[in-house]
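*Asks:* my questions concern the predicted model and sequence given below.
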Amino acid sequence: MGLDKTVADAAEAVADIPDGASLAVGGFGLCGIPSALIEALLHRTTSRLAVVSNNCGVDDWGLGLLLRAGRIARMTSSYVGENKEFARQYLSGELEVELVPQGTLAERLRAGGAGIPAFYTPAGVGTQIGEGGLPWRYGPGGSVAVASPPKETRVFGGREYLLEEGITTDFALVRAVIGDRHGNLVFRSSARNFNPLAAMAGRITIAEVEHLAEPGELDPDQVHLPGVFVQRVIRVHPGDPAAERRIERRTVRTEQEGGGA
């Protein structure tokens, strides 16, 4: 592959993602989600996806669109409370779900991207996370068809820790505010929480960027993720509905609360 990693559009970028692929998807709530790439996947027939992401969007945006279309078979997530369809599919046995503590999920992605097969953490000790038995998939009548297994434990310095495995995926989809043609990426604010980690975990990482820079334009000190982790780059254009930024939960103050006239 040449140094210029740009491709024409999102449809071309996701064209080789097959049925049953595993995906690491960046974003935090609706902040920094690769909405154009998700939209491109929605327009394909790709199904049975195993997705690793902090959350699953909302019912009508982000990964929630793929979920509603029945394209996702398994989710590994930390927080799923904003998506009613997610709850319905999980409780009806249509969707397999592995819930992971947020910090553990972040480190599992980072470890996978760094080539670290596993690590020990105190998070989850003494709970079903460590002891097993969490429902991953429900069966008929609310029975548990698939449950989480117990995790290996070890004591260090008198404290018990769980062994957690690193995560790698076939593909990763991420969004950056700036990227150059070599795949170097810059993220903004909360979009930096999971996007770099998801990008590291993917064997093939596809980045959508709001501003495309030419090689040499980015100061190396600006770069949050080096291009070695990125294989494809697309630019999302202003005004493209698929690239819209949405607010997950908009709150406003009344004039009295804000002290306005």
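*Replies:* Cool, the structure landed.

*Asks:* contacts, neighbours, all on C-alpha from now
*Replies:* OK.

*Asks:* what does the longest helix anywhere in the chain rub up against?
*Replies:* Ranked by residue count, the top helix of the chain under DSSP state H comes out as helix 102-114. By Cα atoms under 8 Å, 6 or more residues apart in numbering, the surrounding residues in contact with helix 102-114 are 54, 77-79, 117-119, 121, 123, 164-168, 194, 197-202.

*Asks:* just the ones of those in strands?
*Replies:* Secondary structure of the contacts of helix 102-114 is defined by DSSP state E; positions in strands are 77, 118-119, 121, 164-165, 202.

*Asks:* count of residues packed around residue 27?
*Replies:* 28 (other Cα atoms under 10 Å).

*Asks:* state the distance from it to residue 235.
*Replies:* 17 Å (Cα to Cα, to the nearest Å).

*Asks:* so which residues of the stretch 101-250 of the chain form strands?
*Replies:* 118-121, 135-138, 144-147, 153-156, 159-165, 169-180, 185-186, 202-213, 232-235 (DSSP state E, counting those that start in this stretch).

*Asks:* buried set for the third one?
*Replies:* It stands for strand 144-147. 144, 146-147 (16 or more other Cα atoms under 10 Å).

*Asks:* redo the residues you listed as a markdown table? Include distance to residue 6.
*Replies:* Formatted as a markdown table, the buried residues of strand 144-147 follow (distance: Cα to Cα, whole Å):
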| residue | distance to residue 6 |
| --- | --- |
| 144 | 45 |
| 146 | 41 |
| 147 | 42 |
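
*Asks:* one more structure, for comparison:
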Amino acid sequence: MFCSGWPASWRCPRGAGAPPARREVESRFRRESPMKKLYPNAEAALEGLLFDGMTICAGGFGLCGIPERLIDAIRDAGTRDLTIASNNAGIDGEGLGKLLRTRQVKKMISSYVGENKEFERQYLSGELEVEFCPQGTLAERCRAGGAGIPGFYTKTGVGTLVAEGKEVKTFDGEDYILERGIRSDLSIIKGWKADESGNLIFRKTARNFNQPMATAGRICVAEVEEVVPVGSLDHDAIHLPGIYVKRLIVGSPYDKKIEFRTTRPRPE
């Protein structure tokens, strides 16, 4: 007979009303649960999620905390006409700069792009659409989108080019501009350590934009350096709950890339 409230595949002895033993339930649940998040590689984790013209939120700051393996997989998939929201666009040949080099990006929503010559070339030639956004505003736009907030008012950018074409309202004698929350079809982020349920810990400054970007996407795919069993992480140390992470890969090993290396004092 079947015990009320338990899946049909979990059979109880005839006439018994007790559920299966706890250990049996846990092991069966792990085998049969559809919530398996760990994928063998970036290509498998992105399968069925990519399409031309999509919007992607990408975590990272410079080359710190960027989802390198997922970016490579998007490049190799050849997905085009992308709109990407990210603090910056990587550097030439690294990070999101790889997608710029292959002409897969149609529009960038960014706050700093000064280290990417290919970005500059495409923008000045009219090949790339750019929406510049103050750094704090960009973070809040992604956070708002993830929280279901369609827009908010801020003083940042009032009276500058940032305010052009945006609604302005006055509160307590001061002007504020309306900024729209950002929602994306996909979020790609980089974490340090995760458990099998997708609970994530970021390491130091790599936390940066990864957390707000994760919540802004319809689906979030994360790459991490290490995956541990559920229960191994201190719950007070978790930065991003696993409810936000739908797919997960281990991206290690990583090369430590450096944007600037100073070998001697700069001339005065």
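*Replies:* Perfect, I can see it now. No experiment lies behind these values; they were computed from the predicted model shown.

*Asks:* export the strands of the stretch 101-250 of the first structure to TSV and tack on distance to residue 251 of the first structure?
*Replies:* Below are the strands of the stretch 101-250 of the first structure laid out as TSV (distance: least, Cα to Cα, whole Å):
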stretch	distance to residue 251 of the first structure
strand 118-121	36
strand 135-138	34
strand 144-147	38
strand 153-156	43
strand 159-165	37
strand 169-180	24
strand 185-186	28
strand 202-213	26
strand 232-235	31
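
*Asks:* identify whichever of those strands lies nearest to residue 11 of the first structure.
*Replies:* Among the strands of the stretch 101-250 of the first structure, strand 232-235 comes nearest to residue 11 of the first structure, with 9.9 Å by Cα to Cα.

*Asks:* quick one, helices of the second structure?
*Replies:* Going by DSSP H, the second structure shows helices at 22-32, 42-45, 68-77, 97-101, 117-124, 135-146, 210-216.

*Asks:* where in the first structure does the third one align, residue-wise?
*Replies:* Against the first structure, the aligned range for helix 68-77 of the second structure is residues 35-44 (TM-score structural alignment).

*Asks:* go on, the longest one?
*Replies:* Across the first structure, the stretch matching helix 135-146 of the second structure (TM-score structural alignment) is residues 102-113.

*Asks:* and that stretch, how far from the chain's centre?
*Replies:* Distance of stretch 102-113 of the first structure from the chain centroid (Cα atoms, centre = their mean, to the nearest Å) equals 11 Å.

*Asks:* show me what counts as buried in it.
*Replies:* So, applying 16+ other Cα under 10 Å, buried residues of stretch 102-113 of the first structure: 104-113.

*Asks:* looking at those residues, spot the one nearest residue 2 of the first structure.
*Replies:* Nearest to residue 2 of the first structure among those, with distances taken as Cα to Cα, is residue 113, at 22.1 Å.

*Asks:* ok, now which ones touch the equivalent of residue 162 of the first structure over in the second structure?
*Replies:* The equivalent of residue 162 of the first structure in the second structure is residue 177 (alignment by TM-score structural alignment). Listed by Cα under 8 Å, 6+ apart, the contact partners of residue 177 of the second structure are 153-158, 163, 166-169.

*Asks:* mean shift between the longest helix of the first structure and the second structure?
*Replies:* Following the fit onto the second structure, the mean deviation recorded for helix 102-114 of the first structure is 0.4 Å by mean Cα distance after the TM-score superposition for the first structure.

*Asks:* relative to strand 159-165, how tilted is that helix?
*Replies:* On the basis of axes from the mean of the first three to the mean of the last three Cα atoms, to 10 degrees, helix 102-114 of the first structure is oriented at 50 degrees to strand 159-165.

*Asks:* quick check: angle from helix 102-114 of the first structure to strand 202-213?
*Replies:* 90 degrees.

*Asks:* check the offset of helix 102-114 of the first structure from the chain's centre.
*Replies:* The answer for helix 102-114 of the first structure is 11 Å, by Cα atoms, centre = their mean.

*Asks:* then stretch 86-100 of the second structure?
*Replies:* On Cα atoms, centre = their mean, the centre of stretch 86-100 of the second structure falls 15 Å from the chain's centre.

*Asks:* may I see the buried residues of it?
*Replies:* Using 16+ other Cα under 10 Å as the test for burial, stretch 86-100 of the second structure gives 86-92, 94-100.

*Asks:* just stretch 188-195 of the second structure next, same as before
*Replies:* Applying 16+ other Cα under 10 Å to stretch 188-195 of the second structure flags 188-195 as buried.

*Asks:* stretch 70-82 of the second structure now?
*Replies:* Neighbour-count burial for stretch 70-82 of the second structure, counted by 16+ other Cα under 10 Å, picks out 70-75, 79-82.

*Asks:* now, the most widely separated pair of those residues?
*Replies:* 70 and 81 (17.1 Å).

*Asks:* quick one: contacts for the corresponding residue of the first structure for residue 195 of the second structure?
*Replies:* In the first structure, residue 195 of the second structure lines up with residue 180, judged by TM-score structural alignment. For residue 180 of the first structure, the contacting residues are 212-215, 217-218, by Cα under 8 Å, 6+ apart.

*Asks:* and for residue 240 of the second structure?
*Replies:* Shown in contact with residue 240 of the second structure (Cα under 8 Å, 6+ apart): 199-201, 211.

*Asks:* could these go into TSV alongside distance to residue 125 of the second structure and neighbour count?
*Replies:* Shown next, in TSV, are those (distance: Cα to Cα, whole Å; neighbours: other Cα atoms under 10 Å):
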residue	distance to residue 125 of the second structure	neighbour count
199	43	24
200	40	27
201	41	24
211	33	25
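
*Asks:* quick one: which of those residues is nearest residue 38 of the second structure?
*Replies:* residue 199 (11.8 Å).

*Asks:* how close does the closest one get to residue 86 of the second structure?
*Replies:* 22 Å.

*Asks:* cool, and residue 124 of the second structure?
*Replies:* 20 Å.

*Asks:* ok, residue 135 of the second structure next?
*Replies:* Taking Cα to Cα, one finds residue 135 of the second structure at 10 Å from residue 86 of the second structure.

*Asks:* overlap in contacts, these two.
*Replies:* 110-111.

*Asks:* can you get me a residue count around residue 253 of the second structure?
*Replies:* 9.

*Asks:* which residues touch stretch 53-63 of the first structure?
*Replies:* Contacts for stretch 53-63 of the first structure (Cα under 8 Å, 6+ apart): 24-30, 33-35, 38, 64-65, 68, 75-80, 82-86, 102, 105, 194, 198, 248.
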